[in-house]
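Undergrad: A predicted structure for the sequence below; I have some questions about it.
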Amino acid sequence: MKFLSIFDVIGPNMIGPSSSHTAGACSMALLACKMCPEPVRKVVFTLYGSFSKTYHGHGTDRALLGGILGFHTDDARIRDAFEWAEKMGVEYEFVIDEETKTDHPNTADMDITGVNGYRLSVRGESIGGGKIKIVRINGIDVEFTGEYSTLIVRQIDKPGVVAHITQCLSKEEVNIAFMRLFREDKGATAFTVVESDEQIPEEILAEIQKNEHVQDLMLVQM
């Protein structure tokens, strides 16, 4: 059984009105922003379920955009996110999808283009009390919360890649809280997601990158 603390019920420090539709939306977009290795130039948000119906009234649109701009849930600039996006040169678009069924009603896709052309697609869910999950990256199902320092390795699903990653982590004495492999298909694109309750040394990225089957790395520090 999962127990809720009083902080889960009340939600985080936030610009309201809703912990699920505002704070959670901001948090998932902020995490997607941190996953992009270059500043964001453009983002297309696709809103599903309740997000698609209440995004104006609950400020979900401003919260998502604020998160992409790097604002935290209690940042007063969220109220003026549209104006800040214009000042910061970030293009944005909201697409409403009321037909597609998703696993959770508070779901959004964030298709990001960086200033140098880096492309990243992230699906997030706001699961209540301001908490979120990332459940898809570039079309591949994953699952992590962003509550830990997180290393995301995109790789080809080949023998020895995961062992190489764990050896690099062990060498740097990284204490692993969770480690999971998500793959498209056998031998196809896969993601290894490593969560640690301490900061992951950035030097580890160069070591992991030495494996020929590693395609990309994202590091989100908490």
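TA: It's in.

Undergrad: contacts, neighbours, all on C-alpha from now
TA: Fine.

Undergrad: residue contacts, A25?
TA: With C-alpha atoms under 8 Å, 6 or more residues apart in numbering as the criterion, the residues that contact A25 are T60, A63, L64, G67, E125, S126.

Undergrad: so it: helix, strand or coil?
TA: With DSSP: H, G, I helix; E, B strand; the rest coil as the basis, A25 sits in helix.

Undergrad: which of the contacts of A25 lies closest to M222?
TA: Distance ranking of the contacts of A25 against M222, using C-alpha to C-alpha, places G67 first at 15.3 Å.

Undergrad: okay, one more to line up with it:
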Amino acid sequence: MKFNSVFDIIGPVMIGPSSSHTAGAARIGKAARNLLGREPKWATIYLYESFAKTYKGHGTDFALIGGLLGFETDDSRMSKSLELAKANGMTYEFVEDTAATSHPNTVRLVIGDDQDQVELVGISIGGGKVEITELNGFELRLSGNHPALLITHNDRFGAIASVTSVLAKHEVNIGHMEVNRKDVGQEALMVIEVDQNVDDSILKELEASEYIGHISKIVS
């Protein structure tokens, strides 16, 4: 039998009003920022179903932007994030999308700057917990609650081993891993949840492999 901790029951420490619409949204926003690797200059945010209907009243709008600014769920600046983003030069747009989704608390973020762009789909499943279900066209399952590496690579033999061997050498334990590809021999994506944050020196070693493209990390 699986027992919930007290933190699962009462939810996270947060700026309210809602653990699913506020804390969860903030974590999705921060995950998108982490995957870009910096604060975005612009963001287009597509809200679906419950998120689209209640995002202003439940604080989903300022929570998503707060996450993009790098705020934690309990940051006292969270409720002022819309104004702070504009002051930082970030432009943003919220779009109420009518498309059907598998979960009512679904958001698609398209963020970027002059260098790069990230497109991410996330859902807030309750109690401040989230799942990332799509990244740049790849389907995936990422909780956002553990440190993780997202690695694009060539779909060929040896690519996965080149990554896992480096992690094993540095005693980085893998908690969950999945691989998705667009087609045989085309671009692929490794999603690796690990037990501890991965040092940048290890990332540089991973990037040195001829099979590896772009590496993003999510820190806990």
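TA: On my side now, so go ahead. Here the structure is a predicted model, which is why all the values come from computation and not from measurement.

Undergrad: mind checking the TM-score on these two?
TA: In this superposition the chains share a TM-score of 0.94, using TM-score structural alignment, normalised by the length of the second structure; 220 aligned residues with a C-alpha RMSD of 1.4 Å.

Undergrad: show me which of the contacts of A25 of the first structure is closest to A188 of the first structure.
TA: Comparing these against A188 of the first structure with C-alpha to C-alpha picks out E125 as the nearest, at 25.5 Å.

Undergrad: I'd assumed H104 was in contact with that closest one.
TA: Yes - counting by C-alpha atoms under 8 Å, a contact exists between E125 of the first structure and H104, whose distance comes to 6.6 Å.

Undergrad: pick out whichever of those two has more residues nearby.
TA: The residue with more neighbours, out of E125 of the first structure and H104 and counting by other C-alpha atoms under 10 Å, is E125; that gives 26 against 14.

Undergrad: correct me if wrong: L189 of the second structure contacts H153.
TA: Yes - because the distance of 6.2 Å satisfies C-alpha under 8 Å, L189 of the second structure is recorded as touching H153.

Undergrad: what about these two, which has more around it?
TA: Taking L189 of the second structure and H153 together and counting by other C-alpha under 10 Å, L189 has the greater number of neighbours (26 against 21).

Undergrad: distance check, the counterpart of that one in the first structure against K34 of the first structure.
TA: Taking TM-score structural alignment for the superposition, L189 of the second structure sits opposite F191 in the first structure. With distances defined as C-alpha to C-alpha, to the nearest Å, the gap from F191 of the first structure to K34 of the first structure amounts to 17 Å.

Undergrad: so G128 of the second structure sits right up against P12, yeah?
TA: Yes - A contact is recorded between G128 of the second structure and P12 when judged using C-alpha under 8 Å, the distance being 6.1 Å.

Undergrad: just want to know which of those two has more residues nearby.
TA: For the pair G128 of the second structure and P12, the greater number of neighbours falls to G128 (26 against 17), based on other C-alpha under 10 Å.

Undergrad: and the more buried one, what is it in contact with?
TA: When contacts are counted by C-alpha under 8 Å, 6+ apart, G128 of the second structure is found next to G11, P12, S19, S20, T22, A23, G24, A25, R27.
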